[in-house]
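Participant: any chance you can model this:
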Amino acid sequence: MQSVAGILGDRWSLLIIRDIVFDGKKTYGEFLKSEEGIATNVLASRLAFLEDQGILSRAPSPDDGCKDFYTLTEKGLDLIPVVLNIVLWSAKHDSKSYVRRRKEFVARLSQSPLQVSEELKALVRNGGCMFPESKE
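Facilitator: Got it, this is the predicted structure:
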């Protein structure tokens, strides 16, 4: 069995999960457009790894059979509280954090982390995301 550090110990795994949860990204091409600039081979490797670990599931796109949709499994959804804690840390300590522009969200998360986490898990489970307007 993989350790948590083995699964989430690299930046790309967390960024893929972040992009699903916050931006609603679902396809290889959408993940590739993330501002961090992941290399194509690294992205393919991380998606396959996260799928092998049961964090992501992959299914053909209903609109385009040539594309696959990646979604969080229940195991992956259980990582949302971890990601939200990282978001809070980032908002507090990282002056370049994009989440700092989301003051209302950060304030609500700070006040009710469990409630926000459960709401976000339900939203993502149903195909939504936290900030749908930021999706490219």
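
Participant: when you work out contacts or count neighbours from here on, use the C-alpha atoms and nothing else.
Facilitator: Will do.

Participant: next, count neighbours for residue 4.
Facilitator: Other residues near residue 4 number 8, with proximity taken as other C-alpha atoms under 10 Å.

Participant: this one next, for a side-by-side:
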Amino acid sequence: MTSLRPAKGDVFDPDCPARRLLDRIGTKWTSMAVKVLAEAYPHEVRFAELRRRMPGISQKMLSTTLHGLTRDGLVERRVEPVVPPRVHYRLTELGLSLDAPLAAVRDWAETHMAEIDRANAASGTAEK
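Facilitator: Next up is the predicted model:
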């Protein structure tokens, strides 16, 4: 009997767990949100504070990012029923477990981004 699950590590298969996860968390905003919330863990962070600590993110993009993280069970959302509502976020245990792999990617970038920038400059395709 043939398994319907993709072969482990087959990122070319749309059902590959790694590919599906990268589709969800592969943005700079997701990585930043997880980092900010991990630094505060186990405490909550209000929406406005998250936005302040993530320079350049729009209110809409932060809302979209947090909605996706909440939907995926990585973040919990709590709303205080006041006017205007106070919205708080915190990582779940599952979300906290994502911080270490993302930190490894951030560390790799700190070590190697200058090399990538040099390669881009040398090829005439420098990107920010």
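
Participant: any idea which helix is longest in structure 2?
Facilitator: In structure 2, assigned by DSSP state H, the helix with the most residues is helix 93-123.

Participant: pull out the buried residues from it.
Facilitator: 95-96, 98-99, 102 (16 or more other C-alpha atoms under 10 Å).

Participant: can I get those in JSON lines with distance to residue 111 of structure 2?
Facilitator: Conversion of these to JSON lines gives the following (distance: C-alpha to C-alpha, whole Å):
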{"residue": "95", "distance to residue 111 of structure 2": "25"}
{"residue": "96", "distance to residue 111 of structure 2": "24"}
{"residue": "98", "distance to residue 111 of structure 2": "20"}
{"residue": "99", "distance to residue 111 of structure 2": "18"}
{"residue": "102", "distance to residue 111 of structure 2": "14"}
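
Participant: closest one to residue 67 of structure 2 out of these, please.
Facilitator: Residue 67 of structure 2 has its nearest neighbour among the buried residues of helix 93-123 of structure 2 in residue 95, at 13.4 Å by C-alpha to C-alpha.

Participant: how far away is the aligned partner of the closest one in structure 1 from residue 103 of structure 1?
Facilitator: Here residue 95 of structure 2 is matched to residue 76 in structure 1, going by TM-score structural alignment. Between residue 76 of structure 1 and residue 103 of structure 1 the distance is 26 Å, computed by C-alpha to C-alpha, to the nearest Å.

Participant: residue 120 of structure 1: how many residues sit nearby?
Facilitator: Neighbours around residue 120 of structure 1, by other C-alpha under 10 Å: 21.

Participant: state the distance from it to residue 20 of structure 1.
Facilitator: Distance of residue 120 of structure 1 to residue 20 of structure 1, computed by C-alpha to C-alpha: 11 Å.

Participant: got it, and residue 56 of structure 1?
Facilitator: 10 Å.

Participant: wait, residue 59 of structure 2 sits on residue 49?
Facilitator: No - counting by C-alpha atoms under 8 Å, residue 59 of structure 2 does not reach residue 49; the two are 11.5 Å apart.
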